[in-house]
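Participant: what would the 3D arrangement of this be:
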Amino acid sequence: MPAVVLLLAGALLSGCNMITGQDTPDTARISVEATELEGTLDVVLSDDWVDLGTVEGVELFSADTVAVSPPWEETVDLRDSDRFLVRVLPPGDHVPTASLRVELDGRESFFREQVLDEGAIQYQVLLQ
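Facilitator: Purely as a prediction, here's the structure:
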């Protein structure tokens, strides 16, 4: 009898996404725009990080950094990832206004526009 209960509990837990209608996204579409930008912005992409739960935010174990000339768009495959992070860094020598939009499977999940003297724009999500 305990084996049957464990089997049913496992089936229910694995089917939670079917019940809630929330499936793990397959893709993230990233859009970066900027005004008053001289040159490029660095965009950091990672699926290898941990949330520190502190003011410091996250610790990246590995990441790709690309220099982009906005407007810039990229689609990232999330099927083999359990987490995703994108960060737009301030250029350092001047202060543009930038925006970051992230769509997960075509649905907007995040949008922020800010002057980059306020720091980086970052979006992170754990994929279940």
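
Participant: from here on, just use CA atoms for contacts and neighbour counts.
Facilitator: OK.

Participant: how are the strands of this protein distributed by residue range?
Facilitator: For the chain, applying DSSP state E gives strands covering 27-35, 41-51, 58-68, 72-77, 83-89, 97-104, 107-115, 121-126.

Participant: L12: which of the ones you listed is closest?
Facilitator: Closest of those to L12 is strand 121-126, at 21.0 Å (criterion: Cα to Cα).

Participant: re earlier: quick one: closest of the strands of the chain to V5.
Facilitator: It's strand 121-126; of these, that one is closest to V5 (Cα to Cα) at 28.9 Å.

Participant: was I right to think V115 contacts L89?
Facilitator: No. With contacts counted by Cα atoms under 8 Å, V115 stays clear of L89, the gap being 11.1 Å.

Participant: between the two, which is the more surrounded one?
Facilitator: Using other Cα atoms under 10 Å as the criterion, V115 and L89 rank with L89 on top: 19 against 16.

Participant: also this sequence, please, to line up against the first:
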Amino acid sequence: MTRIPMIPVAIAAVLGLAACEPTTPATPGSTIPTGPYVLVGIGSDTVPQRNVGMTINPDGSVSGQGPCNSYNATQTSEPPGFTLGPLVSTRVGCSGRAGQLEQRYFAALQAANGISFEGGVLTIKGPTYLTYEPGYRKEK
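Facilitator: Presented below is the predicted three-dimensional model:
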């Protein structure tokens, strides 16, 4: 029986997870790290597919991919406020559950009015809360 040394395996696992961590705040004095996030909750519902992603860019803009369409928008307020300019997205047809999730997600983003990052969880606040974890969306 061959034994695999556990220390190199543990180091590789930590380095792999570190690559998913958000980086520095977008705005000096902000507590919101830039980088990739994956949607895990919308309102009181979970998003087990993990097929919606958002990146907070260093200039404060956001971009990402829903179940069907990519999107981007500029922020027009400073954290803890969160207001997006017009959401620009591709126009790929999207039906069924994926289409319903995407419509609900885009509507929640446009109606958002606050943002926080606590305990490794990003929350975009508004009439419908969006909850994210650091990382990348699951590809189809």
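
Participant: drop the TM-score for these two in here.
Facilitator: Aligned and superposed, the two chains score 0.31 in TM-score terms (TM-score structural alignment, normalised by the length of structure 1); 68 aligned residues with a Cα RMSD of 4.4 Å.

Participant: returning to that earlier point: can you add distance to N17 of structure 1 and give the strands of structure 1 back as TSV?
Facilitator: TSV is the format used below for the strands of structure 1 (distance: least, Cα to Cα, whole Å):
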stretch	distance to N17 of structure 1
strand 27-35	17
strand 41-51	22
strand 58-68	27
strand 72-77	20
strand 83-89	17
strand 97-104	16
strand 107-115	17
strand 121-126	15
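
Participant: tell me which of the ones you listed lies nearest to G10 of structure 1.
Facilitator: So among the strands of structure 1, strand 121-126 is nearest, using Cα to Cα, at 21.2 Å.

Participant: give me the contact list for the closest one.
Facilitator: 82-89, 99-100, 102, 110, 112, 114 (Cα atoms under 8 Å, 6 or more residues apart in numbering).

Participant: which among the residues you listed gets closest to L60 of structure 1?
Facilitator: Nearest member of the contacts of strand 121-126 of structure 1 to L60 of structure 1, counting by Cα to Cα, is L85, at 9.3 Å.

Participant: correct me if wrong: the closest one contacts D47.
Facilitator: Yes. L85 of structure 1 lies in contact with D47 (Cα under 8 Å); the separation is 6.3 Å.

Participant: which secondary structure elements does the longest strand that structure 2 contains contact?
Facilitator: Longest strand of structure 2, by residue count under DSSP E: strand 35-42. In terms of contacts (3 or more Cα pairs under 8 Å, 6 or more residues apart in numbering; DSSP states H and E), strand 35-42 of structure 2 is packed against strand 53-56, strand 130-134.

Participant: now do 10 Å
Facilitator: Applying 3 or more Cα pairs under 10 Å, 6 or more residues apart in numbering; DSSP states H and E, one finds that strand 35-42 of structure 2 makes contact with strand 53-56, strand 62-65, helix 96-111, strand 121-125, strand 130-134.

Participant: and the contacts of strand 121-126 of structure 1, which of them are buried?
Facilitator: Taking 16 or more other Cα atoms under 10 Å as the criterion, what is buried in the contacts of strand 121-126 of structure 1 is 83-89, 99-100, 102.

Participant: rewinding a little: V14 of structure 2 is nearest to which of the helices and strands packed on strand 35-42 of structure 2?
Facilitator: The nearest among those, by Cα to Cα, is strand 130-134 at 14.4 Å.

Participant: that older thread, find residues that contact each of V115 and L89 of structure 1.
Facilitator: 98, 121 (Cα atoms under 10 Å, 6 or more residues apart in numbering).

Participant: burial check on G10 of structure 1, number of neighbours?
Facilitator: Quick note: G10 of structure 1 (other Cα under 10 Å) scores 11 neighbours.
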